[in-house]
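Enquirer: pasting the structure only:
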């Protein structure tokens, strides 16, 4: 797993929201096309180290617990997901999120948790092709500028979903999981993509 020092992390606040930007070290031999495919094919299994494993566990074998597609059909805009992780291998740092896919393409994957029409958590993963592979940047926004967000949802998101210690653990976890993609995704994409368009 890559260390936290491999990425550039910027955290700021804006109108009761928290904004986190993570510029990851380049992913070697990973392309935007592979990442677009990955974010629509995280569920399922793969062969790794001589055994068959859930792909989600291979992505981060220490922290990931479950990744469930909770709406019917293929993963695309509007698909609902349920993600469970123990950040830093700590059961006290359990992250249990229900997210909706906004979009997945060769430029970005965007996921949102909405409450009463407000976006309390929004994850934007941007990818750009570079000579060695791919530049990957993450934007996490906690809170919304809508009135309900300003009134109480933003404080709830900061208190319950991402208090300071959990946010710090998530940043480290996310740097680890994104860095790990270059260890398995090129082979997975080559051998599985033809069977899973």
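Expert: Received it, and whenever you're ready, just let me know what you need. Keep in mind the model is a prediction, meaning the values are calculated, not measured.

Enquirer: going forward, measure contacts between C-alpha atoms and count neighbours the same way
Expert: OK.

Enquirer: what packs against the helix ranked longest in the chain?
Expert: The longest helix of the chain (DSSP state H) is helix 164-192. For helix 164-192, the elements it packs on are strand 27-28, helix 32-38, helix 55-59, judged by 3 or more C-alpha pairs under 8 Å, 6 or more residues apart in numbering; DSSP states H and E.

Enquirer: Between the ones you listed, which one is closest to residue 109.
Expert: helix 32-38 (7.1 Å; C-alpha to C-alpha).

Enquirer: buried residues in the helix or strand following the closest one?
Expert: Counting by DSSP states H and E, the next helix or strand C-terminal to helix 32-38 is strand 45-48. By neighbour count on 16 or more other C-alpha atoms under 10 Å, the buried set for strand 45-48 is residue 46.

Enquirer: dropping in the other structure now:
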């Protein structure tokens, strides 16, 4: 699909307005990215996108996931695991679990994360990463209208917030699971996927009720 509309090139890391990696004294790691403006996208469109990332679109007779179109090199699938009360989960939904699967191909890193969405509206999309019955990560996305589209900020906090035991795990174990190098790889990936938003979201949003 992307080849046929000539929109396969990713934005460079330098396109971000600023990035930062910070190691907290508890051993947790915080990664921040203030992205370049996402052109021709509104907050309503961004909310719709996150809500429907588990769906597929038919293109030239082939079924392709929306999540794959967002980053055709790294993204594998978004799988809804549970439904919130009185609503169907089609990707992410407040009060529901979803499974994120990615492959950082250039770095041979496979990501499989079970996440729980805590907020999803026209201003924010936030979810918690769950493992071993604990919250091991917190990923936030904030977006707001700007002159040409939306301003977009992403923040990831990796670590266990439990006094003493959590700090020990964060300092001694976390570097082997999610290191500073992993954070730098994620920054590149996140800038690339966010940059693709202005290429695929307006197109898919405008045809969301058709073929």
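Expert: Alright, I've got the coordinates. Source: prediction; values computed, not measured.

Enquirer: what's the TM-score here?
Expert: For this chain pair, the superposition-based TM-score is 0.88 by TM-score structural alignment, normalised by the length of the first structure; 192 aligned residues with a C-alpha RMSD of 2.1 Å.

Enquirer: thinking again about what came up before, in the longest helix of the first structure, what counts as buried?
Expert: Result for helix 164-192 of the first structure [16+ other C-alpha under 10 Å]: buried residues 166-167, 169-183, 185-186, 188-189.

Enquirer: how far is it from where the chain is centred?
Expert: 8 Å (C-alpha atoms, centre = their mean, to the nearest Å).

Enquirer: Equivalent analysis for stretch 63-83 of the second structure, please.
Expert: 11 Å.

Enquirer: in a strand, that's where residue 137 of the first structure is, yeah?
Expert: Yes - assessed by DSSP: H, G, I helix; E, B strand; the rest coil, residue 137 of the first structure belongs to a strand.

Enquirer: Show the contacting residues for the alignment partner in the second structure of it.
Expert: When the second structure is aligned by TM-score structural alignment, residue 137 of the first structure is paired with residue 153. With contact set as C-alpha atoms under 8 Å, 6 or more residues apart in numbering, residue 153 of the second structure has these partners: 32, 33, 34, 35, 141, 142, 143.

Enquirer: coming back round to it: closest to residue 144 of the first structure out of the helices and strands packed on helix 164-192 of the first structure?
Expert: helix 32-38 (26.2 Å).

Enquirer: Now do the corresponding residue of the first structure for residue 109 of the second structure: how many residues are near it, please.
Expert: Structural alignment (TM-score structural alignment) places residue 109 of the second structure against residue 93 in the first structure. For residue 93 of the first structure, the neighbour count with other C-alpha atoms under 10 Å is 19.

Enquirer: Now do the contacts for residue 93 of the first structure.
Expert: 86, 87, 166, 169.

Enquirer: Tell me the counterpart of the third one in the second structure.
Expert: In the second structure, the residue paired with residue 166 of the first structure is residue 182, using TM-score structural alignment.

Enquirer: average gap between the strand ranked longest in the first structure and the second structure?
Expert: If you go by DSSP state E, the first structure has its longest strand at strand 118-130. Superposing on the second structure and averaging over aligned pairs (mean C-alpha distance after the TM-score superposition for the first structure), strand 118-130 of the first structure comes out at 1.0 Å.

Enquirer: I would like the residues contacting that strand, please.
Expert: Counting by C-alpha under 8 Å, 6+ apart, strand 118-130 of the first structure makes contact with 31-32, 35, 106-114, 134-144, 146, 148-149, 153-154, 157, all of which sit outside it.
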